[in-house]
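Chemist: Turn this into a structure:
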Amino acid sequence: MCYFYVMFNVRKRTQHLPFDDRRNVMNSIVDMHFTQSLLDFERTRDREIANWRKQTHLVEFADYFEQQWLKGRYWRWQLYHNPEGYVLTNNPCENLHGGLKHFLQRRKHHMCRLLEKI
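Modeler: Below is the predicted model of the structure:
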């Protein structure tokens, strides 16, 4: 599962929370994402989930996050699952699209001109 999809869904789920709580939740998830090993991830996860559970208005979100993104079907969104230097997206079309944008310098061309340029 793509990390950005996780963040998108978490952002939708936390819209009703105060700004500081949303920022803390997002920072916690970023910390979990950028861990370097399984042990480091487990320590960070346990610490952040415990912090969320201390705040009564975040208990429901902690349950959601744990069930959906840690124990559910989509659990491989952390960075340490991918070898260093490998692509971080699970969709090859996104890689191709990004390469084309880089090659064409993000300019829009007419289809004939585009095919000539490629």
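
Chemist: Every contact and neighbour count from this point should use C-alpha atoms.
Modeler: OK.

Chemist: for this structure, longest helix please?
Modeler: In the chain, with assignment by DSSP state H, the single longest helix is helix 38-54.

Chemist: Mind giving me the packing neighbours of it?
Modeler: Packed against helix 38-54 by the contact rule (3 or more CA pairs under 8 Å, 6 or more residues apart in numbering; DSSP states H and E) you find helix 19-33, helix 59-65.

Chemist: Could you find the closest non-adjacent residue to residue 58?
Modeler: residue 52 (5.4 Å; CA to CA, 6 or more residues apart in numbering).

Chemist: How many residues are close by the one you found?
Modeler: Counted with other CA atoms under 10 Å, the neighbours of residue 52 add up to 21.

Chemist: hang on, the earlier thing: which one of the helices and strands packed on helix 38-54 lies nearest to residue 78?
Modeler: Nearest of the helices and strands packed on helix 38-54 to residue 78, taken as CA to CA: helix 19-33 at 4.4 Å.

Chemist: got the buried residues for the longest helix of the chain?
Modeler: 41, 44-45, 48-49, 51-52 (16 or more other CA atoms under 10 Å).

Chemist: Tell me the gap between the helix or strand containing residue 6 and the middle of its chain.
Modeler: Using DSSP states H and E, residue 6 sits in helix 3-13. With CA atoms, centre = their mean, to the nearest Å as the basis, helix 3-13 stands 7 Å off its chain's centre.

Chemist: how much does it deviate in direction from helix 19-33?
Modeler: 160 degrees (axes from the mean of the first three to the mean of the last three CA atoms, to 10 degrees).

Chemist: and helix 3-13, what does it pack onto?
Modeler: Applying 3+ CA pairs under 8 Å, 6+ apart, one finds that helix 3-13 makes contact with helix 19-33.

Chemist: how does it look with 10 Å?
Modeler: With contacts defined as 3 or more CA pairs under 10 Å, 6 or more residues apart in numbering; DSSP states H and E, the packing partners of helix 3-13 are helix 19-33, helix 59-65.

Chemist: Quick one: residues in contact with the first one.
Modeler: Which is helix 19-33. Here helix 19-33 makes contact (CA atoms under 10 Å, 6 or more residues apart in numbering) with 3, 6-7, 10-11, 13-17, 40-49, 51-52, 55, 57-58, 61-62, 65, 76-81.

Chemist: please give me the structure for this one as well, since I'd like to look at both together:
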Amino acid sequence: MILTDIRTLHYSKNYIEYEVNKQNIFTKWFNYAQLRDFTGYFIKEWINGVFKNWVIFTSPSGYAGTNNPIESFNAQFKKQFTKFSPRSLIDCVKLICDDVIPVYSESTREFKFTREPNVKVKNLAKKLDDKLFFISSNDPNLVYYYGLSSISTIDIFNKTCSCRWFMAYSTCAHLYKAFQLFYVQTASSKFVIRARRGPKKNGESKIETNEGLTKD
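Modeler: Next up is the predicted model:
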């Protein structure tokens, strides 16, 4: 229950929704005697403390709200370079200069400033009903998805969506699906999703590409 409630707070889309969720959740928590100390701690540290900007509407879409990327890099550093053995500060500096910097400076991996849809996003998009997507009659770049509890507005031109998932991760299944259904070539975007043309080879299925699709 606690994890579900914290997740609900985290995915609040705006300040008003956040305040309503907060009031309902803390009222429920205080009804449990064993949660009162924890509720006081949570309010002090995570609502009124210095770490209060962890809700998705307080930061840009896709902005990292934790230090997980740093911890992931540290894990790779220990696994590949130090082999999990303790090192002195001088040894670490020498290791970084002699081994780490040459490896990463010669890497051909491109640094991307935008986020691309992953496998999870694409799988979720397959489950979305095509009939729930409607293109705007006034603007061909606007698409509306009518979900069970809310309506998501998708901007194909700017590659954005109003859903919670996009606010948190800067990519979503609604946006990916909208490109598949209503993609329109614009000056600001490259070709995004298209089926391969021409006859199929034996054993080959239709292939989709996602070049340029950025921020499920």
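
Chemist: which part of structure 2 lines up with stretch 56-66 of structure 1?
Modeler: Taken onto structure 2 by TM-score structural alignment, stretch 56-66 of structure 1 occupies residues 33-43 there.

Chemist: So which residues make contact with that stretch?
Modeler: 2, 22, 25-30, 32, 44-45, 47-49, 52.

Chemist: can you rerun that using 6 Å?
Modeler: Outside stretch 33-43 of structure 2, the residues that touch it by CA atoms under 6 Å, 6 or more residues apart in numbering are residue 30.

Chemist: can you give me the helices in structure 2?
Modeler: Assigned helices in structure 2, in chain order: 2-10, 15-30, 36-42, 68-77, 89-95, 101-105, 119-127, 164-169, 173-182 (criterion: DSSP H).

Chemist: Would you mind finding the most buried of the ones you listed?
Modeler: helix 173-182 (a mean of 23; mean count of other CA atoms under 10 Å).

Chemist: and the gap between residue 74 of structure 1 and residue 66 of structure 1?
Modeler: Residue 74 of structure 1 is 11 Å from residue 66 of structure 1, where distance means CA to CA, to the nearest Å.

Chemist: Kindly report the same for residue 112 of structure 1.
Modeler: Taken as CA to CA, the span from residue 112 of structure 1 to residue 66 of structure 1 is 50 Å.

Chemist: Can you pick out the residue with more neighbours from those two?
Modeler: Set residue 112 of structure 1 next to residue 66 and count neighbours by other CA under 10 Å: residue 66 wins out with 15 against 8.

Chemist: Aligned to residue 12 of structure 2, what sits in structure 1?
Modeler: Residue 12 of structure 2 maps onto residue 35 in structure 1, by TM-score structural alignment.

Chemist: Skipping its backbone neighbours, what lies nearest its match in space?
Modeler: Closest residue in space to residue 35 of structure 1, ignoring its immediate chain neighbours: residue 41 at 5.4 Å, by CA to CA, 6+ apart.

Chemist: Verify the contact between the one you found and residue 47 for me.
Modeler: No: the criterion here is CA atoms under 6 Å, and residue 41 of structure 1 misses it with residue 47 at 9.9 Å.

Chemist: returning to what we had before: what stretch of structure 2 does the helix holding residue 6 of structure 1 fall on?
Modeler: Going by TM-score structural alignment: helix 3-13 of structure 1 matches no residues.

Chemist: in that helix, what's buried?
Modeler: So, applying 16+ other CA under 10 Å, buried residues of helix 3-13 of structure 1: 3, 6, 10.

Chemist: before we move on, what about stretch 47-64 of structure 2?
Modeler: By neighbour count on 16+ other CA under 10 Å, the buried set for stretch 47-64 of structure 2 is 54-58, 61-62.

Chemist: how near is the residue nearest to residue 35 of structure 1 to residue 29 of structure 1?
Modeler: Distance of residue 41 of structure 1 to residue 29 of structure 1, given as CA to CA: 11 Å.

Chemist: between the helices and strands packed on helix 3-13 of structure 1, which gets nearest to residue 91 of structure 1?
Modeler: Counting by CA to CA, residue 91 of structure 1 lies closest to helix 19-33 out of the helices and strands packed on helix 3-13 of structure 1; the figure is 18.7 Å.

Chemist: distance between the closest one and the chain's centre?
Modeler: Distance of helix 19-33 of structure 1 from the chain centroid (CA atoms, centre = their mean) equals 11 Å.

Chemist: What of stretch 96-112 of structure 1?
Modeler: Distance, stretch centre to chain centre, for stretch 96-112 of structure 1: 25 Å (CA atoms, centre = their mean).

Chemist: And it, end to end?
Modeler: Its start and end residues considered, stretch 96-112 of structure 1 measures 19 Å (CA to CA).

Chemist: I am finished for the moment; much appreciated.
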